[in-house]
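S.K.: Fold the following.
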Amino acid sequence: MPQTHVITGAGSGIGKAIAERLSARGDRLILVARDSGRAEELAQEFGAEASVAADLRHPESLAGAFGQAGLPASIDSIVHAAGIVELGPVAELPADAWTSQLAVNLVSAAEITRLLLPAVRAARGQVVFVNSGAGLTAHPEWSAYAASKHGLKALADALRGEEAPHGVRVTSVYPGRAATPMQQKVHDQEGRDYDPSRFIDPESVATAVLTALDLPRDAVMSDVTVRPGPR
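M.R.: Just a heads-up that it's a prediction; the model follows:
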């Protein structure tokens, strides 16, 4: 039976790979995009059932955006795949670099989850957070991004315990560096040449996410680490 999934970050990278796989097997997609034009583009690209124009940089606006979207009363999963990154040492990183990454990568994920939890509970569904290796270990110049992803891990861990009585599963996926437009941006910020063949294919991360979604109900994949394989 087709399932219904709400996906952020479906426009590129890992989120796009997940949306393509779910759409190809006939599931219903509800895609979240930054504005109405982009939302319509993605809905047409993936044949989505619906789209939501919501700017994740402004979590306080999300309740209004989702409230007007006419979403179904039952949602099988939320897949949080949106994210932004801005590198820099703590001594130089401005406040807006911190607030923007925390807003998009963490606070908006918490707010969307809060808004949709009644529908996910109704389906005894699942919340998937596409985290990062930076959510487990912070390296120099990654402080703000890593802080947002460490926070995302805390969100998932707390939510898992809170929602277990409602039959809701919670999964965190921690990919290593993947061949995505974000990775290109990271290399530009690091001043290094970018060779996508050196990194994880987004399809491999999508496979991990779909495995977690499709796992029989007697189990949950709570934390999944995806690292580059031997070359």
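
S.K.: from here on, contacts and neighbour counts on C-alpha atoms
M.R.: Will do.

S.K.: which residue lies farthest from the center of this structure?
M.R.: Relative to the centre of the chain, and counting by CA atoms, centre = their mean, the farthest-placed residue is Ala91 at 28.8 Å.

S.K.: Pull the contacting residues for Thr8.
M.R.: Gly15, Leu31, Val32, Ala33, Val79, His80, Ala81, Ala82 (CA atoms under 8 Å, 6 or more residues apart in numbering).

S.K.: from these, which ones fall inside helices?
M.R.: The helices, defined by DSSP state H, take in Gly15 from the contacts of Thr8.

S.K.: Which one of the contacts of Thr8 is nearest to Pro118?
M.R.: Val79 (15.7 Å; CA to CA).

S.K.: what about the closest one, distance to Thr225?
M.R.: 16 Å (CA to CA, to the nearest Å).

S.K.: Please generate a structure for the following sequence too, so the two can be compared:
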Amino acid sequence: MPTTLITGASGGIGSALARALAGTHDLILTGRGGAALDALCAEVGGRPLRLDLTRPETFEEALAGLGRVSNVVHNAGVVELGAVAEQGHAVWTHTLAVNTVAPAELTRLLLPGVRQERGTIVFVNSGAGLSANAGWGSYAASKFALKALADALRAEEAEGGVRVTSVYPGRTATEMQRKVRVQEGATYTPEAFIDPQTLARTIAFVLNAPRDATLTDITVRPGPPA
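M.R.: Okay, the predicted model is just below:
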């Protein structure tokens, strides 16, 4: 049974993925800790791993003695909307730290084990990682950089059998999306967005795909109204 580490596992896509993989993957579920993470670990039989994604210098110590890791799903992320003219460096630094630097450092530290397992690394990106709109500069920049990280890693690790996939979801019915809609001054209507379980099933397929295929880039958009 593969061991899969999921960042940002406490809610949204991360918790849906943990439930989708329960029983077929050993799970290491990362978050900032707290009741939600503990409850999810109890529900799916996962191991909690507390990480502060703003402090990559603490990762090596946190990962000490972690053991076998087959797959890594970089799911955690933050967003703060605002025009380039309005957002100071603190927003940019925080967004890039969580959305780009943390995945890069976590990948670096976990890569030797993933190589041994010939495993898969999934980067949950965003439609904003392919096209930047007004007000989305800092977030889109972090996701464009995440795409570059994934593309470079895929080229570097292909011969060793490590598969690397970027998933580009459209708007998904999560608490992050609720926050975005508030910032946009719009109503949060979850039925208009992608169900997190749909993204979870998509990522599960990537992780479980036969070895003769690598799914490099997957774009998922909300479907037509029911």
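
S.K.: Can you give me the TM-score here?
M.R.: Aligned and superposed, the two chains score 0.95 in TM-score terms (TM-score structural alignment, normalised by the length of the second structure); 225 aligned residues with a CA RMSD of 1.4 Å.

S.K.: circling back: which residue in the second structure aligns with the residue farthest from the centre of the first structure?
M.R.: Matched by TM-score structural alignment, Ala91 of the first structure corresponds to Ala85 in the second structure.

S.K.: That match in helix, strand or coil?
M.R.: coil (DSSP: H, G, I helix; E, B strand; the rest coil).

S.K.: State the distance from the residue most central in space within the second structure to Gly65 of the second structure.
M.R.: Centroid check for the second structure by CA atoms, centre = their mean gives Asn75 as the closest residue, at 1.4 Å. Separation of Asn75 of the second structure from Gly65 of the second structure (CA to CA) stands at 22 Å.

S.K.: For the alignment partner in the first structure of Val73 of the second structure, give its distance to His187 of the first structure.
M.R.: Aligned by TM-score structural alignment, Val73 of the second structure pairs with Val79 of the first structure. Distance of Val79 of the first structure to His187 of the first structure, given as CA to CA: 26 Å.

S.K.: The two: which is more packed in?
M.R.: Val79 (26 against 14; other CA atoms under 10 Å).

S.K.: gap between Val85 of the first structure and Leu102 of the first structure?
M.R.: Val85 of the first structure is 10 Å from Leu102 of the first structure, by CA to CA.

S.K.: any residues in contact with both of those two?
M.R.: Tyr145.

S.K.: more crowded one of these two?
M.R.: Regarding Val85 of the first structure and Leu102, a neighbour count based on other CA under 10 Å identifies Leu102 as having more, with 25 against 22.

S.K.: show me the contacts for that one.
M.R.: Residues in contact with Leu102 of the first structure (CA under 8 Å, 6+ apart) are Ala144, Tyr145, Ala147, Ser148.

S.K.: what do you get for Phe46 of the first structure?
M.R.: Neighbours of Phe46 of the first structure in contact, by CA under 8 Å, 6+ apart: Ala19, Glu20, Ser23, Leu29.

S.K.: again, but for Met182 of the first structure
M.R.: Contacts of Met182 of the first structure (CA under 8 Å, 6+ apart): Gly13, Ile84, Val85.

S.K.: Could you verify my assumption that the first one touches Pro181?
M.R.: When you say that, I think you mean Gly13 of the first structure. Yes: with contact defined as CA atoms under 8 Å, Gly13 of the first structure and Pro181 form a contacting pair (6.3 Å).

S.K.: who has more neighbours, the two?
M.R.: Neighbour tally, Gly13 of the first structure and Pro181, criterion other CA under 10 Å: the higher count belongs to Gly13, 22 against 13.

S.K.: ok, that one to Gln183 of the first structure distance?
M.R.: Gly13 of the first structure is 9 Å from Gln183 of the first structure, by CA to CA.

S.K.: Longest helix in the second structure, please.
M.R.: The second structure, longest helix under DSSP H: helix 137-157.

S.K.: now the helices for the second structure?
M.R.: Ranges of helices in the second structure, per DSSP H, are 12-21, 35-44, 59-63, 89-96, 102-117, 137-157, 175-184, 196-208.
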